[in-house]
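**Student:** generate coordinates for the sequence data below:
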Amino acid sequence: MLVAFSIAPATAGPEGSVHDAVAAAVRVVRESGLPNRTDAMFTTLEGEWDEVFDVVRRATDAVLAVSPRASLVLKADIRPGWTGELDGKVVRLEHALEGDA
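**Tutor:** Presented below is the predicted three-dimensional model:
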């Protein structure tokens, strides 16, 4: 499964920045060993249900360690038996786009 999620603390740092809290969450994700990718809005993880949601929970806990409240947005693509989809979906999209050229 793929899970794209975003965690935001209730309180921001100077200039409205939340990057320190987000960095704590992304650190948990990267240390998990699961395939992952972070962009400007979301972090996407790939793995089995229990392992992915354990990482999401621990990443949320990391934000809650520096903020009294957190907001979590999550989207999941559950496709049993498929792996390598963090890259596979993008590769298929790029091939489709090349076919349109």
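
**Student:** C-alpha only now, for contacts and for neighbours.
**Tutor:** OK.

**Student:** residue 21: how many residues sit nearby?
**Tutor:** 25 (other C-alpha atoms under 10 Å).

**Student:** wait, doesn't it sit right on residue 59?
**Tutor:** No - using C-alpha atoms under 8 Å, residue 21 is not in contact with residue 59, being 9.7 Å away.

**Student:** quick check: the residue lying closest to residue 2 once chain neighbours are set aside vs residue 54, distance?
**Tutor:** Excluding the flanking residues, the one nearest residue 2 by C-alpha to C-alpha, 6 or more residues apart in numbering is residue 46, at 4.6 Å. With distances taken as C-alpha to C-alpha, to the nearest Å, residue 46 is found 12 Å from residue 54.

**Student:** could you also give me the structure for this next sequence, so I can compare it with the first?
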Amino acid sequence: MLLAFSVAPSGTPAGRNPASAATSPTNAADGSVHDAVAAAVKIVRESGLPHQTDSMFTTIEGEWDEVFAVVKEATEAVGRFGSRVSLVIKADIRPGYSGELSGKVERLEKAISESR
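**Tutor:** A predicted model of the protein is given here:
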């Protein structure tokens, strides 16, 4: 399976005074949540599963249980940065296939080059 996910915190982290929320990395003036996202991506990288991160999503390839275990751990890590967490998931479940993280893109590029 390929699973693309995006996870982000909101609100004030537990134990933090709401008055100091404006100086929190999660509630930076520019709205950046990069510290929380970095914590999630670190977990993905340490999982050993094939993965790819872009500006909007991180995609992981693996079996159902192992992929969702990583997403759960990454979501819990992001939860430390806010009182709420938003999680978006999109999955391509195709039993019997592996190497699709790059395989799908290679087939797309081939189709584009053949259509010229």
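
**Student:** still on that earlier bit, just give me the match in the second structure for the residue nearest to residue 2 of the first structure.
**Tutor:** Matched to the second structure by TM-score structural alignment, residue 46 of the first structure sits across from residue 61.

**Student:** show me the contacts for its match.
**Tutor:** Counting by C-alpha atoms under 8 Å, 6 or more residues apart in numbering, residue 61 of the second structure touches 1, 2, 3, 49, 50, 51, 67, 98, 99, 100, 101.

**Student:** of these, which belong to strands?
**Tutor:** Filtering these for membership in strands, criterion DSSP state E, returns 2, 3, 51.

**Student:** and the helices in the first structure?
**Tutor:** Using DSSP state H, the helices of the first structure run over 19-31, 49-64, 85-100.

**Student:** which part of the second structure matches the last one?
**Tutor:** Going back to what we said before, that points to helix 85-100 of the first structure. Going by TM-score structural alignment: helix 85-100 of the first structure matches residues 100-115.

**Student:** buried sites along stretch 65-78 of the first structure?
**Tutor:** By neighbour count on 16 or more other C-alpha atoms under 10 Å, the buried set for stretch 65-78 of the first structure is residue 70.

**Student:** what lies in contact with that stretch?
**Tutor:** 1-11, 21, 60, 63-64.

**Student:** biggest separation within those residues, which pair?
**Tutor:** 1 and 11 (31.0 Å; C-alpha to C-alpha).

**Student:** more crowded one of those two?
**Tutor:** Shown here are residue 1 of the first structure and residue 11; by other C-alpha under 10 Å, residue 1 has more neighbours (19 against 15).

**Student:** any idea how far the more buried one lies from residue 64 of the first structure?
**Tutor:** 25 Å.

**Student:** which ones are touching the residue nearest the centre of the first structure?
**Tutor:** Central residue of the first structure (C-alpha atoms, centre = their mean): residue 43, 2.4 Å from the mean position. Counting by C-alpha under 8 Å, 6+ apart, residue 43 of the first structure touches 4, 5, 6, 26, 36, 37.
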